[in-house]
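Asker: Structural data only, the sequence is not supplied:
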C-alpha cells in the first residue's frame, strides 16, 4: 500500500516543523511539500497533487478558506485538513463550507493529528473531539427544540402565558409587556419562567425559534 502524500502549509516554522516531525515518524505518511503561505500552498498542491493538505487558517498571501476553495478546483482529490487555534463555530463552519474535510485544533494531541490525517485521507469527515462533542450537544438541543411534543406543550400554556410568549418572541421587554397587559414586570417574569419550563426551552433564542415554527410570530422576508 502506497504512503499517503501530504503537503503542509503553516506560517509558523517551529509549529510546522513539529507537525512534520510527528508525521515523518509514521511510515504510512510521506511529506511531499512544506510551505509558509497560501499562494505557495496552492502552487505546491497543483504541482504535487497530494492526498492531503494540512492547512492553517491564518496564512500570509492567501487565507486558508480561500486556499481550500481553490484546492477543490485545482486538485479535487486532495482532502483538506484545517489546523487551527480557532474553536468557535463561525470559523469551523466557514472552513467546512469552503470544502475542508477535517478541522483539527492546534491544541490537539499527537494521536489526534495522526487519526485526523488517516480519517481525511480516507475521505471521511474529521472534527477535533471537543468540536465533535459540541456538535452532538447542539444537535441534541436542536432535536429537543424541534420535537413535535414540544409543539403540543403549547396547549398547556395559560392564555396569559401565551400572550407573554408572543410578546417576548416579538422582542418586547418585560416593562413593555407589563404596560401592554396591565400587570407588573415581576408578574411578567414569572409568566416567562413558566413558559420556558413548560416548553422545555433554555433561552430566548430557543423561544423565538419555537414561536416561528408554531406560527405565533411571522417569519420576516
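Answerer: Cool, the structure landed. Note that the coordinates shown come from a computational prediction; the quantities given were computed from them, not determined experimentally. Numbering: from 1, shown residues only.

Asker: switch to C-alpha atoms for all contacts and neighbour counts from now on
Answerer: Fine.

Asker: Please, where are all the strands along this protein?
Answerer: Per DSSP state E, the chain carries strands over the ranges 4-9, 29-35, 52-56, 79-84, 102-105, 126-127.

Asker: Tabulate those in TSV, adding columns for mean neighbour count and distance to residue 71.
Answerer: Shown next, in TSV, are the strands of the chain (neighbours: other C-alpha atoms under 10 Å; distance: least, C-alpha to C-alpha, whole Å):
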stretch	mean neighbour count	distance to residue 71
strand 4-9	24	12
strand 29-35	18	15
strand 52-56	28	9
strand 79-84	27	8
strand 102-105	25	14
strand 126-127	22	18
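
Asker: which stretch among those strands comes nearest residue 168?
Answerer: Comparison of the strands of the chain against residue 168 by C-alpha to C-alpha identifies strand 126-127 as nearest, at 36.4 Å.

Asker: Now do that closest one: distance to the chain's middle.
Answerer: Centroid separation between strand 126-127 and its chain, computed with C-alpha atoms, centre = their mean, to the nearest Å, is 11 Å.

Asker: sorry, back to before: switch the strands of the chain over to a markdown table; also include distance to residue 69.
Answerer: Below are these laid out as a markdown table (distance: least, C-alpha to C-alpha, whole Å):
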| stretch | distance to residue 69 |
| --- | --- |
| strand 4-9 | 15 |
| strand 29-35 | 18 |
| strand 52-56 | 12 |
| strand 79-84 | 10 |
| strand 102-105 | 14 |
| strand 126-127 | 18 |
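
Asker: Quick one, which of those strands gets closest to residue 169.
Answerer: strand 126-127 (34.2 Å).

Asker: Does anything pack onto that closest one? Which helices or strands?
Answerer: Under the contact criterion of 3 or more C-alpha pairs under 8 Å, 6 or more residues apart in numbering; DSSP states H and E, strand 126-127 touches strand 102-105, helix 110-121.

Asker: Could you list every helix and strand in contact with the longest one?
Answerer: Read it as helix 110-121. Secondary elements touching helix 110-121 (3+ C-alpha pairs under 8 Å, 6+ apart): strand 52-56, strand 79-84, strand 102-105, strand 126-127.

Asker: In addition, the following structure is provided for comparison:
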C-alpha cells in the first residue's frame, strides 16, 4: 500500500520533532520533508508534491496563509492542514477562502492528527470542533437576512437527512454519527452525499454555511 506523503512546515524545531515522533511508526504515513518557514514550505512542496501538508500559520519569510496560496498554484493536488496555537476566526476565514482541507490546534492528540491526515488525503475536510464553532460564528455574522431558499422542515431533504446535517455541522465524524443513530458509516456517508447533491453543495464547509443560513443549526 502506498504511504501518504507528508511535508511538515513549522518554524519551531520542537514542533516538527514532535510530529515526526508521532508519525514515525505509522505504516500509512511518511514524512518526506520538513520546512522551517513559509517560503521553504513552498519549495519543499513543489519539489516533493506531497499528498498532505501540515503547516503552521505564523511563520517567518511567508506565513501559512500566503504559503498556502502559492502551494495551491504550484501543487494543486496537495491537501493542506493548517495548525495553530490559537483558533482565529480571521485566519479560518482566510484559509477557507484559499481552499484549506483541515485546521487543527497544535495540542491535537496523535489519533486525531492521524485521522485528519487520512481523511484529508481521501478528499474529505477535517476541522477540530473548536474550529467548527469558530466557522459557525464567522458565517453567522455574515448571514444574509430575508427568506431562505430551503428552510428546516421544508421537505427538500428528509427528516433523517436534517438530523444528519445537524450532527455533521456540530463537528461529529461519520463514525460518531453512525454510533449515535445506530446506522452504518456507509449509510451516513450515503446520506451526506444525497444531501449535498440535493442542495447543490460541494463539501462540509458549504454544508456549514448552508445550515447557518437556513436554520438547521443554532448559534
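Answerer: Yep, that arrived. Remember, it's a predicted structure, so these values are computed and weren't measured experimentally.

Asker: And the TM-score between these chains?
Answerer: Superposed pair, TM-score by TM-score structural alignment, normalised by the length of structure 2: 0.61. Supporting alignment: 148 aligned residues with a C-alpha RMSD of 2.3 Å.

Asker: Save the helices and strands packed on helix 110-121 of structure 1 as JSON lines, and put in distance to residue 44 of structure 1 too.
Answerer: As requested, those are exported to JSON lines (distance: least, C-alpha to C-alpha, whole Å):
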{"stretch": "strand 52-56", "distance to residue 44 of structure 1": "10"}
{"stretch": "strand 79-84", "distance to residue 44 of structure 1": "13"}
{"stretch": "strand 102-105", "distance to residue 44 of structure 1": "20"}
{"stretch": "strand 126-127", "distance to residue 44 of structure 1": "23"}
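
Asker: Which among the strands of structure 1 is found nearest to residue 167 of structure 1?
Answerer: Closest to residue 167 of structure 1 of the strands of structure 1 is strand 126-127 (C-alpha to C-alpha; 39.5 Å).

Asker: how much does that closest one stray from structure 2?
Answerer: With the two structures superposed, strand 126-127 of structure 1 lies on average 1.0 Å from its match in structure 2, counting by mean C-alpha distance after the TM-score superposition for structure 1.

Asker: Show me the contact partners of that strand.
Answerer: With contact meaning C-alpha atoms under 8 Å, 6 or more residues apart in numbering, strand 126-127 of structure 1 is reached by 101, 102, 103, 104, 116, 119, 120.

Asker: The fifth one reaches residue 102, doesn't it?
Answerer: Which is residue 116 of structure 1. Yes - here residue 116 of structure 1 lies in contact with residue 102, judged by C-alpha atoms under 8 Å, at a distance of 7.1 Å.

Asker: anything in contact with each of the two?
Answerer: 81, 126, 127.

Asker: What ranges does structure 1 have for its helices?
Answerer: Taking DSSP state H as the test, the helices found in structure 1 are 13-24, 38-48, 64-74, 89-97, 110-121, 129-146, 148-152, 159-169, 174-181, 185-199, 204-214.

Asker: So for residue 56 of structure 1, which of the ones you listed sits nearest?
Answerer: It's helix 64-74; of the helices of structure 1, that one is closest to residue 56 of structure 1 (C-alpha to C-alpha) at 5.9 Å.

Asker: any idea of the angle that closest one forms with strand 4-9?
Answerer: Calculated by axes from the mean of the first three to the mean of the last three C-alpha atoms, to 10 degrees, helix 64-74 of structure 1 forms an angle of 140 degrees with strand 4-9.

Asker: Now tell me what touches helix 64-74 of structure 1 from outside.
Answerer: Residues outside helix 64-74 of structure 1 that contact it (C-alpha under 8 Å, 6+ apart) are 38-39, 41-42, 45-46, 55-58, 78, 80, 82, 94-95, 98-100.

Asker: And that helix against structure 2, how far off on average?
Answerer: Counting by mean C-alpha distance after the TM-score superposition for structure 1, helix 64-74 of structure 1 comes out at 0.6 Å.

Asker: Any buried residues in that helix, and which?
Answerer: For helix 64-74 of structure 1, burial by neighbour count (16 or more other C-alpha atoms under 10 Å) applies to 64, 65, 66, 67, 68, 69, 70, 71, 72, 74.

Asker: Among those residues, pick out the one closest to residue 195 of structure 1, please.
Answerer: residue 65 (42.0 Å).

Asker: what separates that closest one from residue 140 of structure 1, distance-wise?
Answerer: Residue 65 of structure 1 is 28 Å from residue 140 of structure 1, where distance means C-alpha to C-alpha, to the nearest Å.

Asker: thinking again about what came up before, and the helices of structure 1: which comes nearest residue 1 of structure 1?
Answerer: Taking the helices of structure 1 one by one with C-alpha to C-alpha, helix 110-121 is closest: 13.4 Å.

Asker: Superpose on structure 2 and give me the mean offset of that closest one.
Answerer: Mean for helix 110-121 of structure 1 is 1.3 Å (mean C-alpha distance after the TM-score superposition for structure 1).

Asker: against structure 2, where does that helix fall?
Answerer: Residues 110-121 of structure 2 are where helix 110-121 of structure 1 lands when matched by TM-score structural alignment.

Asker: Any buried residues in that stretch, and which?
Answerer: Result for stretch 110-121 of structure 2 [16+ other C-alpha under 10 Å]: buried residues 113, 116, 117, 118, 120, 121.

Asker: And residue 71 of structure 1, how close does it get to residue 61 of structure 1?
Answerer: From residue 71 of structure 1 to residue 61 of structure 1 the distance is 15 Å (C-alpha to C-alpha).

Asker: And for residue 168 of structure 1?
Answerer: Distance from residue 168 of structure 1 to residue 61 of structure 1, by C-alpha to C-alpha: 47 Å.

Asker: out of these two, which sits in the busier spot?
Answerer: residue 168 (20 against 13; other C-alpha atoms under 10 Å).

Asker: ok now the longest helix belonging to structure 2, how far from the chain's centre?
Answerer: Looking across structure 2 with DSSP H, the single longest helix is helix 185-199. Centre-to-centre, helix 185-199 of structure 2 and its host chain are 18 Å apart (C-alpha atoms, centre = their mean).
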